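Quick one: sequence plus predicted model below, questions after.
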Amino acid sequence: MNIPNILTLIRLLLIPVIVVIHYLPFQWTYLVAAVVFMVASFTDWFDGYLARRLNQTTPFGAFLDPVADKVMVAVALAILIEKFDSPMMTIPGLIIISREIVISALREWMAELGKRTSVAVNFIGKLKTTAQMGSITLLLLTKGNELGEGLVGFAGLMLLLVAAVLTIWSMIVYLKAAWPDLTPFKEDK
């Protein structure tokens, strides 16, 4: 057990905390849930930075880190889909969740072929994650139940739409990289 792995475990433990806080019957819960999500999001960046900087990458961390990220995003999006009850939230939310499932399966399959590096995280994926974390934080900060309400809500909605576009774009990049291994027959030249 090292510091990066501990941070990843903390991120996993914060997921039910965000859910419980969000549903507490107090006026301040939206603010606290957003702050807890933001802290959890920061651990995503920080644990990776420390693992590389301190040369503390482990197979356990390599497995758990993306799991924690995907579960955290999926749970937060589920909360927001229920909170806002709007196609403008549901459609991008489902796009993001679906992409995460597809790419996770693709990475697992490519790993079985010994070609996991061809679908390794790239800059678009990192940009997508940043947009997702930012949009979710802003949308959790939205006090009311109207999507796009106020400046924070509007910024959260716009960033969510950017995240959805980046989600599709990054999925296309990963699928394109894996396409030669996904097609059943190789063309003879």
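Nice, I can see it.

use CA for all of it now, contacts and neighbours both
OK.

tally of neighbours for residue 95?
Look at residue 95: counted by other CA atoms under 10 Å, it has 15 neighbours.

so which helix or strand takes in it?
helix 87-112 (DSSP states H and E).

same deal with residue 61?
Using DSSP H and E, the element containing residue 61 is helix 59-84.

ok and that helix relative to helix 87-112, angle-wise?
Going by axes from the mean of the first three to the mean of the last three CA atoms, to 10 degrees, helix 59-84 is angled at 160 degrees with respect to helix 87-112.

Presented hereafter is structure B, for comparison with structure A:
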Amino acid sequence: MPLNLPNILTAIRVVLIPLMVIMFYLPVNWASFAAAVVFWVACITDYWDGYLARKMNLMTPFGAFLDPVADKLIVVVSLMIIVERDQTLWVTIPALIIVGREIIISALREWMASVGKSDTVAVSFIGKAKTLLQMFAITGMLGIEPSSSDAFIASDGWYGAAIFSLVAAAILTLWSMVTYLVAAWPSLKASN
């Protein structure tokens, strides 16, 4: 592993995943909040590793591989534990959409890179907005346990805001997936 600050931050994000899960399941009343803090720290490392890699010209093939893997792992794992705890369609359906899109776009990016057209599926503004909504939603949902089986009538409203953000992120997820597939379609069609 090339040791530079961006790669170290990315590796820290990977290490934070099991820590987040452990915190979430601790039998203490502050477990959810602690898991949310760990997730938020991981989000901060995601911003800084990319920023520093570009700013200090420290981009490496290892970092280019590990960064999206770390991003997808922490999102998928956090959504899995939230779905397991909350067991409501308002959480499960958006989580399935987000995870499904990540698998499809990862496969598409890998295939496009193999045919030399990786710039066709570069990150867009929609993807960045989706990521911000996901970060807010997951942080909120990890940190606030719903007060009822219907998340939209949670007592404090913050959980409802997190659910709304997750649904909005799922909508942007579908939009960005369609955008990527449309951009890649000529290459996909030509490969037949």
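Thanks, I have the structure now. Note that this is a predicted model, so its numbers are computed, not measured.

so the helix holding residue 61 of structure 1 aligns onto which residues of structure 2?
Counting by TM-score structural alignment, helix 59-84 of structure 1 lines up with residues 61-86 of structure 2.

Just the buried positions in the matching stretch, please.
Of the residues in stretch 61-86 of structure 2, 63, 66-67, 70-80, 82-83, 86 count as buried by neighbour count, 16 or more other CA atoms under 10 Å.

Likewise for stretch 38-50 of structure 2?
For stretch 38-50 of structure 2, by 16+ other CA under 10 Å, it's 38-40, 42-43, 45-46, 48-50.

Would you mind measuring from residue 84 of structure 1 to residue 10 of structure 1?
The gap separating residue 84 of structure 1 from residue 10 of structure 1 is 28 Å, by CA to CA, to the nearest Å.

My error: substitute residue 52 of structure 1 in the last question.
19 Å.

Closest to the centroid, which residue in structure 2?
With distances taken as CA atoms, centre = their mean, the residue of structure 2 nearest its centroid is residue 75 (3.7 Å).

Not counting sequence-adjacent ones, nearest residue to residue 35 of structure 1?
residue 137 (7.5 Å; CA to CA, 6 or more residues apart in numbering).

What does the one you found correspond to in structure 2?
Under the alignment by TM-score structural alignment, residue 137 of structure 1 pairs with residue 139 in structure 2.

For that match, pull up the helix or strand it's in.
Going by DSSP H and E, residue 139 of structure 2 is part of helix 125-143.

Check the mean deviation of the helix or strand following that helix from structure 1.
For helix 125-143 of structure 2, the following helix or strand on the C-terminal side (DSSP H and E) is helix 158-190. The superposed helix 158-190 of structure 2 is, by mean CA distance after the TM-score superposition for structure 1, a mean 0.7 Å from where its aligned residues fall in structure 1.

what's the answer for stretch 43-53 of structure 2, then?
Using mean CA distance after the TM-score superposition for structure 1, the mean distance for stretch 43-53 of structure 2 is 0.6 Å.

what's the burial count for residue 29 of structure 2?
Neighbours around residue 29 of structure 2, by other CA under 10 Å: 8.

no, scratch that, I was asking about residue 135 of structure 1
So residue 135 of structure 1, with other CA under 10 Å, has 24 neighbours.

Can you name the residues that contact the spatially closest residue to it that is not a sequence neighbour?
Leaving aside its sequence neighbours, residue 135 of structure 1 sits nearest to residue 156 (CA to CA, 6+ apart; 4.4 Å). Shown in contact with residue 156 of structure 1 (CA atoms under 8 Å, 6 or more residues apart in numbering): 134-139, 148.
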